[in-house]
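*Asks:* Compute the structure for the input listed below.
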Amino acid sequence: MPRPDQRPPATPEAPAPTSQRQAHAHIPTQAVIASFTHHADVPSACTAEDVVLGVDEAGRPMVYAVCYVPVARKDELRMSGVADSKTLDEEQRDALFDALARTAWAGWAVHACSPHDISEAMLRRTKYNLNALAHDTTVKLIQETMHRGVRVAEIYVDTVGPTDTYQAKLCALFPGVSVTVAKKADSLYPVVSAASICAKVTRDAMLRGWIFAEKGLHTLSREFGSGYPSDPNTTRWLRENMDPIFGFPGLIRFSWSTTANMLEQDATHVEWPIDKDEDDQTEISSFFVKAPPATRSRGGKKNQQIPEVVVHKIQTTRPADRDRFFKEMRAVHCLRL
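*Replies:* Sure thing, here's the model as predicted:
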C-alpha cells in the first residue's frame, strides 16, 4: 500500500483512473432513498488470526466505516501511509482506499444512512438523535463483521458523545475484546485512519454522483460543494434551490439545523394539522370494554363480582394511496395557508 503519487486529474472526456473506478465500485448506481451497508470480502487471515478493528465516520449523510487487519500487521498498516482522511486530498484518499481494497490481509465495511432515514428518525414524535444513531450504527457494523467470522481482539473508535460512557457501553456489548474510545482517534490509530478513508471516499462519491429520486431534477445544478455548512458553495446551492412550499429534494436532511433555519426564515409559513399517524394514537385500553359484572361462587364466597372483558373490532378505512414524494416528505393535508 504505497502512498499515492500526485497525478493530473482526468479530463471530462477521459475515463476515470482505475483506482477511482475501483474505489467507487460499492456505491449504489440508483437513487439512494434507504440506508445501505456494504461488506467487502473477509480476508482469510482475519478469520485465522486476532484482528484489530477501527471505526470512524464522515459527515452527513452519515457514513460509518470499519477497517480491520491482523494484529501482527499493524506496523505494516502504519507504514502504508494511511492518515486522517481530512489531511488527504481526494486523489490521495481514492488511491489509498483502492490499495487497501486490494490488500490481501485487510478488510472493511461501510454503512451509509440516507438523508431520508436520518430525517425520519430525528423528526418523529419520539426523537432518535444522531448520537444514538451513530452508536447503533457502530455496534451493528462491528457485530456484522464478527458474525462473518472475523476474530476481533481490539477495537478503536473515534468518540461520539462522552468518551467514558461510550467506552463502557461498547465494553459491555463486546466482552473479552479490548476497546479504546478516544477523541481524534483517526489521527492516533492507523486502523481508525484507514476506516476514516473508507467512510470519506464513500461519502464523497455518493454526493458527487447523487441521483435524484424526484422526477424532473436531472438538470438541477450539482455545484453543491462539500455538503458542509462551512462551505459557501453548499449554502449558496441551498438558497438557490429551496422551494418555498416543498423545501428541498431528498438529498437534503430536513432535520439539519442549517436547512431548518432557511425554511423558517424564507419559506412559506404553513400551519400543519395534527399528524393522525402519531398524535391520534388510541390507547390499548380503549379496545376493551367492561361487561356488566357477573356473579359466581368462588372460594366458598357467594355473589362475588367477576369483571369480564369483551373485545370489540375496530373498523379502519385504508386511506387512498399517495404519491411517494409526499410519503417521503412526511407531508400531511393542510386546509389553508
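*Asks:* switch to C-alpha atoms for all contacts and neighbour counts from now on
*Replies:* Noted.
*Asks:* just the strands in the protein please.
*Replies:* 36-39, 51-58, 63-70, 107-112, 152-158, 178-182, 288-290, 294-298, 301-306, 309-311 (DSSP state E).
*Asks:* wait, what's in contact with the most centrally placed residue in the chain?
*Replies:* Nearest to the mean C-alpha position of the chain, by Cα atoms, centre = their mean, lies residue 113 at 2.3 Å. For residue 113, the contact set (Cα atoms under 8 Å, 6 or more residues apart in numbering) comprises 34, 35, 36, 61, 62, 63.
*Asks:* repeat for residue 205
*Replies:* Shown in contact with residue 205 (Cα under 8 Å, 6+ apart): 24, 27.
*Asks:* Ok, the one 4 residues further on next?
*Replies:* For residue 209, the contact set (Cα under 8 Å, 6+ apart) is empty.
*Asks:* Could you check what's spatially nearest to residue 185, not counting adjacent residues?
*Replies:* Leaving aside its sequence neighbours, residue 185 sits nearest to residue 158 (Cα to Cα, 6 or more residues apart in numbering; 4.8 Å).
*Asks:* hmm, back to that, closest one to residue 232 among the strands of the chain?
*Replies:* Checking the strands of the chain against residue 232 by Cα to Cα gives strand 51-58 as the closest, at 19.2 Å.
*Asks:* so how far is the closest one from its chain's centroid?
*Replies:* Put simply, strand 51-58 sits 15 Å off its chain's centre (Cα atoms, centre = their mean, to the nearest Å).
*Asks:* Next, the second sequence, to be compared with the first:
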Amino acid sequence: MSQSQDTSTQPVATEYIPPSVSSHFPDLHTGNSYAHYSPIPTNITPNTPSNRGTPVILGVDEAGRGPVIGPMIYGVAYLPIELQHSLLAETHHFDDSKVLTPLVRARLMRTLCTPTTDLHSNVGWAIKSLSAQDISAGMLKFGGSYNLNAQAMDATIEIIRGVISQGVNVAEIFVDTIGRPDVYQRRLAAVFPTCRVVVEKKADSLFPVVSAASVVAKVSRDVSCEVLWRGIREGRQVGEAGAMDVDGLAEDEEEAGWGSGYPSDARCVTWLKGNVDEMFGYGAECRFSWGTVKDLLEDKNRAMQVDWAEDDKEHNKLSQYFGGGVMGAKTEEQELRSWFGSGVKEVF
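*Replies:* Below is the predicted model of the structure:
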C-alpha cells in the first residue's frame, strides 16, 4: 500500500474497462463504496464440507490513498501457491503497477478477465472501492477517529474475508504495508489465525501476487476516475445508453481534465478552482475532508459562506429539556425511557 505518487494521466479506459468498474457505474456516480469479486478460477478447487480446496496465496495492495479526487481502491489477487513466480513473474511479467505503463497495466487486466487465458483460469481477484464521499465522511466522524489508516485496515479485512467466504482456501496472505509492518501484521494475523501473514514495505515489487493486486487496484481506480470525469463533463451518468461502451471510450477523447487527482498536480488544482459550485461545492468525486478542498470552500470568492446561529448558552444539552437534568445524571436506559414518558410502576 505504497503512498508514492503516480501522476501518470495517460488514458487507460481507451484500452479496457474492467468489470470492477463497468458493473458499478451507478455506485460510482452516487458516491457509494462497493466490493467486486471475480468468480473462482476453474483451476482452483473450492472448499467443501469434507475437503479443503486448493491452497492459494493472496496478495493485497491499494491505489489512490493520497489523491483529493476519486476512490481509494484495495485490490487482491490469488492463485495456487506454486504458480506465483512461474505464471505471474516469468510468463506475464507482473510488477509494481507504478513501474508499468498504463497500456501494459490495462492489457494485463484484460488478460486476467478474458476466458480461455491462463491468467483467467488460475488467478482470482477482487476489489473494494472506497468512494471519495465515504472516505471523507468517515474521517469526519467521531472527532476524526475513523482515519484513513483505520478505513484501510477495515477494507483489507473485508475483502480478504469476502474471498474466503466464496470458499477459497487462503493459506498465505502478503500485504504491502501502511504504517509499521509489525503492527499491521499482528492485527491481520489475529483476524486470520489459520493463514500465514506477511506484511512488508514495497511488497508490490517483492512478491508477484502483490504486484498483480497492485495492477488490479490501479487499473480499477484509473478507469473509475475517468468514468467520473466524463460523466461530469457530459452532465449525465456515464454508462447510460450511448455514453460509454464497456470495451472502451472513443479514441479522440481528451485526457481526464483533473490530471492525476493529487493535490500537488497543477491540473488537478486548476480543475478544482474552476469547478466549485458556490452552493453545493463538489460532487461525489471529491474528498471534502482534504485540506485542498476545505480551503477552496472557505474562499468567499468561490463558495457561498453560511453563518450558523450560535447554540443557546443556557440550554446546550438536549437532555436539559427532559426532566431538567444534564446528560450523565441518569443512565442511558433511564434517559431514553424518560423521553417516551414514565413507566406505569413509576406513576402508580
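*Asks:* Can you give me the TM-score here?
*Replies:* TM-score for the superposed chains, counting by TM-score structural alignment, normalised by the length of structure 1: 0.73, backed by 279 aligned residues with a Cα RMSD of 3.3 Å.
*Asks:* Tell me how far residue 200 of structure 2 lies from residue 176 of structure 2.
*Replies:* 6 Å (Cα to Cα, to the nearest Å).
*Asks:* just residue 22 of structure 2 next, same as before
*Replies:* Counting by Cα to Cα, the gap from residue 22 of structure 2 to residue 176 of structure 2 is 27 Å.
*Asks:* Neighbour count for those two, which is higher?
*Replies:* Comparing residue 22 of structure 2 with residue 176 by other Cα atoms under 10 Å, the one with more neighbours is residue 176, at 27 against 21.
*Asks:* still on that earlier bit, please say which position in structure 2 the residue nearest to the centre of structure 1 maps to.
*Replies:* Correspondence of residue 113 of structure 1 to structure 2, assessed by TM-score structural alignment: residue 130.
*Asks:* Excluding chain neighbours, what is closest to that match?
*Replies:* residue 33 (4.7 Å).
*Asks:* residues in contact with that neighbour?
*Replies:* Residue 33 of structure 2 neighbours (Cα under 8 Å, 6+ apart): 27, 128, 129, 130, 131, 134.
*Asks:* repeat for residue 118 of structure 1
*Replies:* So residue 118 of structure 1 contacts 61, 130, 253, 255 (Cα under 8 Å, 6+ apart).
*Asks:* before we move on, back to that, looking at structure 1 now, which of the contacts of residue 33 of structure 2 still hold up?
*Replies:* With both residues aligned by TM-score structural alignment, their matches' Cα atoms under 8 Å, the contacts of the contacts of residue 33 of structure 2 that structure 1 also has are 128, 129, 130, 131, 134.
*Asks:* now those residues in CSV, with distance to residue 171 of structure 2?
*Replies:* Compiled in CSV, those are given as follows (distance: Cα to Cα, whole Å):
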residue, distance to residue 171 of structure 2
128, 21
129, 24
130, 26
131, 30
134, 31
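*Asks:* Among the residues you listed, give me the pair with the biggest separation.
*Replies:* By the measure Cα to Cα, 128 and 134 form the most distant pair in these, at 12.5 Å.
*Asks:* more crowded one of the two?
*Replies:* Counted by other Cα under 10 Å, residue 128 of structure 2 and residue 134 do not tie: residue 128 has more neighbours, with 26 against 18.
*Asks:* The more buried one and residue 61 of structure 2, how far apart?
*Replies:* 11 Å.
*Asks:* Now do the shared contacts for those two.
*Replies:* Residues touching both residue 128 of structure 2 and residue 61 (Cα under 8 Å, 6+ apart): 74, 75.
*Asks:* I'd say residue 167 of structure 2 and residue 44 touch.
*Replies:* No. Checked against Cα atoms under 8 Å, the pair residue 167 of structure 2 and residue 44 is beyond contact range at 10.2 Å.
*Asks:* mean shift of the longest helix anywhere in structure 2 relative to structure 1?
*Replies:* Secondary structure assigned by DSSP state H gives helix 208-234 as the longest helix of structure 2. In this overlay with structure 1, the average offset of helix 208-234 of structure 2 from its partner residues is 2.5 Å by mean Cα distance after the TM-score superposition for structure 1.
*Asks:* Flag every buried residue along that helix.
*Replies:* Neighbour-count burial for helix 208-234 of structure 2 flags 208-231 (criterion: 16 or more other Cα atoms under 10 Å).
*Asks:* try stretch 269-289 of structure 1
*Replies:* Residues of stretch 269-289 of structure 1 include none that count as buried (16+ other Cα under 10 Å).
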